[in-house]
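Visitor: Give me a model of this one.
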Amino acid sequence: MRLLLTGIIAVLLSVNHVLAIEAVYIPQPRSNLDIGHEYHTSLLKKALIHGANGRAIPIIKTSLHMPEARANYEVTKGEKVDVYWFGTDAKKERDMRAIRIPTSKGLIGYRRFIIHKDSIEKFDNIASLLALKQQTACLGAHWPDIRILQASDLPVVVNTMYENIFKRVHAKRCDYFPRAYHDGYNEVSVRKNRYPNLVHYEKIVLHYPFAVYFFTPKSKETLAAWIEDGLNAMIENGEFLRHMQSHLLTAHIFPLEQSADVRYINIPNPSLPEDTDWKNKKYWFQPSDFGFAENKKPALN
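Guide: Prediction:
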């Protein structure tokens, strides 16, 4: 009997050793003004705590500074980066393990614009997709949004460096930087000394179903399941929404109300996997949450 108990204990210790994760590596912030990095890092930490189920909580460590394309490569390879958050598309979900819980309830698909202050009057007169097609958007290289906007014939120019996008709009070398519903306000505020002519334009919302997910290498299923369990637990006990309502990145958007003069332009997202359940209110904000008609079809002109 003693030998049997000893064997069982050994097996349990072995299993716990396999499940033990001492550290989780993520890339460094894109810049020292990258509020979104702290948002996701703190959300990841909370998910690890809520999904621990008695296990020791891993330490989150930063590895290298890298553009998104490099981070994508490193997560796919699974050596220098264990977790990162990307705007999802079908290819990423094939190459990596997607944790299909939007990290900001799909807010990234509701876009408001960063523009030059001299362009306010011009954008005040834009009320349709056809009118928006006369303007050029600035986006980061390798972002899934490029294909989304181009699929609706919206002109796009790309920039390799994140900070250079703001510089380009400020220099009037493109017309607008479409930012996630929660991003633009803070991004303009923290750069007001560097780029004093940038403004956060809130009278147009360009919507397409889109989300940021946490991704892990496919080889790290234990870690992925741990994060997934933690995020679901946070949703069930209300901690997920509290995180959004209290964090600097997203707190200012609540309550989700629109003034009557906001123009809503809806376009499809052909890059989103067909089985994405973006109508699921548990995980995704819906247009009606912002006061927009849910049954409004994607714009055709």
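Visitor: make it CA atoms for all contacts and neighbour counts henceforth
Guide: Fine.
Visitor: what about residue 185, distance to residue 252?
Guide: According to C-alpha to C-alpha, to the nearest Å, residue 185 stands 9 Å off from residue 252.
Visitor: who's more crowded, those two?
Guide: Neighbour totals were compared for residue 185 and residue 252, and residue 185 leads with 22 against 15 (other C-alpha atoms under 10 Å).
Visitor: Now the more buried one: closest residue in space, sequence neighbours ignored.
Guide: Distances taken as C-alpha to C-alpha, 6 or more residues apart in numbering place residue 200 nearest to residue 185, at 5.7 Å, with adjacent residues excluded.
Visitor: What of residue 240?
Guide: Per C-alpha to C-alpha, 6+ apart, closest to residue 240 is residue 234, 4.9 Å.
Visitor: For the strand or helix carrying the one you found, give me every contacting residue.
Guide: Element membership for residue 234 (DSSP states H and E) is helix 221-237. Helix 221-237 is contacted from outside by 19, 21, 44, 46-52, 97-99, 101, 215-216, 240-241, 282, using C-alpha atoms under 8 Å, 6 or more residues apart in numbering.
Visitor: what about the helices in the protein?
Guide: 2-19, 35-50, 68-77, 90-95, 120-124, 129-132, 145-151, 162-170, 183-189, 221-237, 239-246 (DSSP state H).
Visitor: And residue 237, how close does it get to residue 251?
Guide: From residue 237 to residue 251 the distance is 19 Å (C-alpha to C-alpha).
Visitor: who's more crowded, these two?
Guide: More crowded of residue 237 and residue 251, by other C-alpha under 10 Å: residue 251, with 14 against 10.
Visitor: got the contact list for the more buried one?
Guide: Counting by C-alpha under 8 Å, 6+ apart, residue 251 makes contact with 244-245.
Visitor: One more: residue 154?
Guide: By C-alpha under 8 Å, 6+ apart, residue 154 lies in contact with 132-137.
Visitor: wait, which of those residues is closest to residue 246?
Guide: Nearest to residue 246 among these: residue 137, at 30.4 Å, using C-alpha to C-alpha.
Visitor: so that closest one sits right up against residue 155, yeah?
Guide: Yes. Residue 137 lies in contact with residue 155 (C-alpha atoms under 8 Å); the separation is 6.2 Å.
Visitor: And these two? Which one has more around it.
Guide: residue 137 (25 against 17).
Visitor: From residue 269, how far off is that one?
Guide: 16 Å.
Visitor: Buried ones among the contacts of residue 154?
Guide: 132-133, 135-137 (16 or more other C-alpha atoms under 10 Å).
Visitor: one more to line up against the first:
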Amino acid sequence: MRYLSYLLVALFCCTTYATDTKYVRVTAGAHPYVLELIELALSYQKEHYKLEYVKNIPTQSRAIRLLGKENGIDIFWSVTSFERENMARAIRLPIVRGLLGYRILLINESHQVRFSKLNHISQLQSFHYGLRHDWPDHDIFVDNKLSVNAFHTLSGALNMLRSNRFDAIPISVLELPDVLKSYKTYAEQALLFYYPSAVYLFVDKENTQLHSILQNGLNQALLDGQFEKLFNQHFAQLITDLSLEKRTIIELKNRSLPPSAPLDNSQLWYKK
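Guide: Model (predicted):
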């Protein structure tokens, strides 16, 4: 009889725990850093949260429209824009500390000497840059009066680069290691392009509760150092390997960044 009582208590505890678990839906296949950061933000709550992974969400435009929907997701992450902040509720904390706005050029190795002598954007206006038509930096480069040729596939663009159809392809430092691993190409050694860019977490506009939970969790992670610790675990070696600190920075304006971005809070941004 006593054993049965213990068993019933145990079953009740397990049922209560399962019932109290709250699930937050996210897109499957995301970068581990983003998922770990979301879990970190949720961990500051008394309730137990668990991520539920949703497959077959092919595009960012599709993902943001599925926020809060029955067969959709609860959290979306992307480079912010005026349009996206109108469509969804943003947690205005740049989760990769602006690192996505740092670009290194793919060039022909034989042209390295030409680039090594440059240090100002005015010297780069005579070069031709290949950018995919739907990359956010396509319009940024055009807006900064740089000559841009659009392409549709990176493999085709690399062939155009080799045949000197254009001089360089800017690649995000977050994507560069995979590009260099997948293609036989060369990364320019001296320059680092930069424009302010913020990747935010977004939730459905009506979901003020989840917005508050994520905002408070990320703020607490900043205060206790866990945000920076997680960032360094994923990106410190990358920053070292690409010699970002030693490169000459070329700054571009980004008028597509909403003025609400917290650019004045240096704690939120990586600066070389």
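Visitor: sorry, back to before: give me the mean deviation of the helix holding residue 234 of structure 1 from structure 2.
Guide: For helix 221-237 of structure 1, the mean deviation from structure 2 after alignment is 1.7 Å (mean C-alpha distance after the TM-score superposition for structure 1).
Visitor: That helix: which residues count as buried?
Guide: 223-224, 226-234.
Visitor: hmm, which two among those residues are most spread apart?
Guide: Spatial extent of these (C-alpha to C-alpha) is set by the pair 223 and 234 at 16.6 Å.
Visitor: about what we covered before: I'd like the buried residues of helix 221-237 of structure 1 laid out as CSV, including distance to residue 80 of structure 1.
Guide: Listed next are the buried residues of helix 221-237 of structure 1 as CSV, based on distance: C-alpha to C-alpha, whole Å:
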residue, distance to residue 80 of structure 1
223, 15
224, 16
226, 19
227, 18
228, 21
229, 24
230, 23
231, 24
232, 27
233, 28
234, 28
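Visitor: which one of those residues is nearest residue 177 of structure 1?
Guide: Using C-alpha to C-alpha, residue 231 comes nearest to residue 177 of structure 1 of the buried residues of helix 221-237 of structure 1, at 30.0 Å.
Visitor: From residue 217 of structure 1, how far off is that closest one?
Guide: Residue 231 of structure 1 is 18 Å from residue 217 of structure 1, by C-alpha to C-alpha.
Visitor: before we move on, what about residue 85 of structure 1?
Guide: 12 Å.
Visitor: now swap in residue 16 of structure 1 and tell me
Guide: For residue 16 of structure 1 relative to residue 217 of structure 1 (C-alpha to C-alpha), the value is 21 Å.
Visitor: The two: who's more crowded?
Guide: Per other C-alpha under 10 Å, whichever of residue 16 of structure 1 and residue 217 has more neighbours is residue 217, with 24 against 12.
Visitor: which one in structure 2 is aligned with the more buried one?
Guide: In structure 2, residue 217 of structure 1 lines up with residue 204, judged by TM-score structural alignment.
Visitor: Next: residue 83 of structure 1.
Guide: Match for residue 83 of structure 1 (TM-score structural alignment): residue 75.
Visitor: Tell me the residue in structure 1 aligned with residue 214 of structure 2.
Guide: Per TM-score structural alignment, residue 214 of structure 2 is aligned with residue 227.
Visitor: cool, and residue 188 of structure 2?
Guide: By TM-score structural alignment, residue 188 of structure 2 lines up with residue 201.
Visitor: Name the nearest residue to that match, ignoring sequence neighbours.
Guide: Nearest residue to residue 201 of structure 1, sequence neighbours excluded (C-alpha to C-alpha, 6+ apart): residue 113, at 5.2 Å.
Visitor: right, and the one you found touches residue 178 too?
Guide: Yes. Using C-alpha under 8 Å as the test, residue 113 of structure 1 is close enough to residue 178 to be in contact (4.5 Å).
Visitor: Distance of the residue nearest in space to the middle of structure 2 relative to residue 146 of structure 2?
Guide: Centroid-nearest residue in structure 2, with C-alpha atoms, centre = their mean: residue 199, separated by 4.9 Å. Residue 199 of structure 2 is 24 Å from residue 146 of structure 2, where distance means C-alpha to C-alpha.
Visitor: and if you look at residue 53 of structure 2?
Guide: Counting by C-alpha to C-alpha - residue 53 of structure 2 and residue 146 of structure 2 are separated by 40 Å.
Visitor: got it, and residue 128 of structure 2?
Guide: For residue 128 of structure 2, the distance to residue 146 of structure 2 equals 7 Å [C-alpha to C-alpha].
Visitor: Ok, residue 165 of structure 2 next?
Guide: Taken as C-alpha to C-alpha, the span from residue 165 of structure 2 to residue 146 of structure 2 is 15 Å.
Visitor: just checking, the match of residue 217 of structure 1 touches residue 72?
Guide: No. Applying C-alpha under 8 Å as the test, residue 204 of structure 2 and residue 72 come out as separate, 10.6 Å apart.
Visitor: need the longest strand for structure 1.
Guide: What stands out as the longest strand in structure 1, according to DSSP state E, is strand 198-207.
Visitor: Mind telling me what residue 172 of structure 2 corresponds to in structure 1?
Guide: Using TM-score structural alignment, residue 172 of structure 2 pairs with residue 180 in structure 1.
Visitor: Run through the residues that contact that match.
Guide: Residues in contact with residue 180 of structure 1 (C-alpha under 8 Å, 6+ apart) are 107-112.
Visitor: just to revisit the earlier point, could you export the helices of structure 1 as JSON lines, including distance to residue 286 of structure 1?
Guide: Formatted as JSON lines, these follow (distance: least, C-alpha to C-alpha, whole Å):
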{"stretch": "helix 2-19", "distance to residue 286 of structure 1": "37"}
{"stretch": "helix 35-50", "distance to residue 286 of structure 1": "22"}
{"stretch": "helix 68-77", "distance to residue 286 of structure 1": "28"}
{"stretch": "helix 90-95", "distance to residue 286 of structure 1": "21"}
{"stretch": "helix 120-124", "distance to residue 286 of structure 1": "25"}
{"stretch": "helix 129-132", "distance to residue 286 of structure 1": "20"}
{"stretch": "helix 145-151", "distance to residue 286 of structure 1": "19"}
{"stretch": "helix 162-170", "distance to residue 286 of structure 1": "28"}
{"stretch": "helix 183-189", "distance to residue 286 of structure 1": "18"}
{"stretch": "helix 221-237", "distance to residue 286 of structure 1": "16"}
{"stretch": "helix 239-246", "distance to residue 286 of structure 1": "15"}
